[in-house]
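Asker: Return a 3D structure for these sequence lines:
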Amino acid sequence: MALAHKQLDFESVPVRVSDKAAIAFSGQDKVPILKDGDHMVFDSWKIADYLESAYPDRPSLFGCAAGHGLARFVNAVVDRQMIPKLAPLLMRDVLDIVDDADAAHLRNGIEKAFRKTLEDLASQRDSGIVEFRRMLDPVRATLRTQPFLSGAQAAYGDYILFSLFQWARIVSAVQVLEPDDAIAAWRERMLDLFDGFARREQSRLEAVEAAS
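Answerer: Predicted coordinates for the structure are as follows:
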């Protein structure tokens, strides 16, 4: 979304989560990785910072220094509170759309982190989703008065939170948001941005069903 916002042409190269050899060229073992000529950047926040400084003539991801600082706060809230709350509830579904090697890698990592099986985590899904929705109240209140978290137009703060909902849409059929939620309407606006760029990413569940 940041690259689309910056109006930059790019090629995406998906990799299996267990295939660390595929990203060994970066000197570390995490994604996403941005390769821009001779420059290598990994970590979403660092990539956004790089794009903003390397392409100052393109639309700004932050708007100003104050916007950059506020987006950093949103990034911390999503990373430290929202992702740990929602991702474990949906991770069991992920096993149904990846190969055996990735499934084993994901199961091992998540179960070690939470000290529960993925099945146990999934069994808490109903109450967990309710708690997650409640956690979003500040977002909901903001979107009742403006179309995007960043104001009249979407910016990097929106993309940070949207990435979690996009991941959920791709990996699981669970309805994370109620249809009449202001955040659900915002999510639709986000999916429509850049000529439907994010909407074109097919749900993996749909892809698996179509192939079977």
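Asker: contacts and neighbour counts: CA atoms only from here.
Answerer: Fine.
Asker: Do you have the helices of the protein handy? List them.
Answerer: Secondary structure of the chain, counting by DSSP state H: helices at 2-5, 44-54, 65-77, 83-94, 100-114, 118-123, 125-135, 137-143, 156-171, 182-196, 204-211.
Asker: quick one, the last one and helix 156-171 angle?
Answerer: Compare the direction of helix 204-211 with that of helix 156-171 by axes from the mean of the first three to the mean of the last three Cα atoms, to 10 degrees and you get 30 degrees.
Asker: residues in contact with stretch 187-206?
Answerer: With Cα atoms under 8 Å, 6 or more residues apart in numbering as the test, stretch 187-206 has contacts from 1, 4-5, 97, 154, 162, 165-166, 169-173.
Asker: Turn those into a markdown table, including distance to residue 12 and neighbour count.
Answerer: Shown next, in a markdown table, are the contacts of stretch 187-206 (distance: Cα to Cα, whole Å; neighbours: other Cα atoms under 10 Å):
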| residue | distance to residue 12 | neighbour count |
| --- | --- | --- |
| 1 | 12 | 20 |
| 4 | 12 | 14 |
| 5 | 15 | 17 |
| 97 | 20 | 20 |
| 154 | 22 | 19 |
| 162 | 18 | 20 |
| 165 | 20 | 17 |
| 166 | 16 | 18 |
| 169 | 19 | 19 |
| 170 | 16 | 18 |
| 171 | 18 | 22 |
| 172 | 22 | 20 |
| 173 | 24 | 14 |
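Asker: this one as well, want them side by side:
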Amino acid sequence: MAVKLYELVGSDAGRPFSPYCWRTRMALAHKGLSAESIPWRFTEKSAIAPHGSEKVPVMLDGDRAVADSWTIANYLEDTYPGRPSLFGGAGGRAMARFLNAWGDIAIVGGIFPLIIADIPKNLAAEDADYFRKSREARFGKSLEEVMATRDQAVIGFRRSLEPLRQTLKTQAFIGGDTPDYADYIVFGGFQWARVVSPFRLLEESDSVHAWRERLLDAFDGLARKSPGHPV
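Answerer: Reported below is the predicted structural model:
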């Protein structure tokens, strides 16, 4: 049976943008697996409730439903051991577990305030209203107020990427000579931003920018072919 993947989209069903769904998209491509995309929106929680989740990604592999990008990555590794490894062994899996948390906090968490008011522009009215109300309740201020200082805040975000820059001085990817799931964890955040916002997170001279470009070209340009802003 074909693999199916519920992915977060906005008003354009062909423009998936969740950082976590992009982690899974890249992991599937790494394993050489194709997946039928099932567009999913913020207000369609009933569509994935039967699969035991309120959030995407949710992957259907035959009659098996697997939710959460980290859980999916482990499932793919364990279920398809004959295909290219996402982790390169137990040590790589353990290191990726650390990077999964760092990616959530430093990358997704660091990017979110820089693009938050751009996200509703990609959504249909009902979803934009849901997003605005739920996120403004979380931050205690309007989305525009959260994002108001982004021209200065992005400087701190760029500084936070220094460990990645130091790594890229001696290797092309976090995974070494070729990318692995550790790269996809971090890349997912940058692809999310590229799809929903014209804001420039990285300077073109930055080695992290060059790394992102290499991943945009990976798997025959899978991520680059997805509509996004030229940032």
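Asker: For the two chains, what TM-score is obtained?
Answerer: Here the superposed chains carry a TM-score of 0.93, computed using TM-score structural alignment, normalised by the length of structure 1; 205 aligned residues with a Cα RMSD of 1.2 Å.
Asker: before we move on, the earlier item: which one of the contacts of stretch 187-206 of structure 1 is nearest residue 122 of structure 1?
Answerer: Lowest distance from residue 122 of structure 1 to the contacts of stretch 187-206 of structure 1 (Cα to Cα) belongs to residue 172, with 11.8 Å.
Asker: Please tell me I have it right and residue 36 of structure 2 contacts residue 4.
Answerer: Yes - counting by Cα atoms under 8 Å, residue 36 of structure 2 does reach residue 4; the two are 4.5 Å apart.
Asker: out of these two, which sits in the more crowded spot?
Answerer: Per other Cα atoms under 10 Å, whichever of residue 36 of structure 2 and residue 4 has more neighbours is residue 4, with 17 against 12.
Asker: can you tell me how far that one sits from residue 78 of structure 2?
Answerer: 18 Å (Cα to Cα, to the nearest Å).
Asker: Aligned to residue 155 of structure 1, what sits in structure 2?
Answerer: Aligned against structure 2 by TM-score structural alignment, residue 155 of structure 1 finds its counterpart in residue 180.
Asker: again with residue 104 of structure 1
Answerer: Aligned partner of residue 104 of structure 1 by TM-score structural alignment: residue 129.
Asker: Can you tell me the closest non-neighbouring residue to its match?
Answerer: residue 120 (7.9 Å; Cα to Cα, 6 or more residues apart in numbering).
Asker: burial of the alignment partner in structure 1 of that neighbour, as a residue count?
Answerer: Aligned by TM-score structural alignment, residue 120 of structure 2 pairs with residue 95 of structure 1. For residue 95 of structure 1, the tally of surrounding residues (other Cα under 10 Å) stands at 18.
Asker: Contact partners for residue 95 of structure 1?
Answerer: With contacts taken as Cα under 8 Å, 6+ apart, residue 95 of structure 1 has the following neighbours: 102, 103, 106.
Asker: For burial, what's the neighbour tally of the closest residue in space to the first one that isn't next to it in sequence?
Answerer: Using Cα to Cα, 6+ apart and skipping residues adjacent in sequence, the residue nearest residue 102 of structure 1 is residue 18, 5.2 Å away. Other residues lying near residue 18 of structure 1 total 16 when counted by other Cα under 10 Å.
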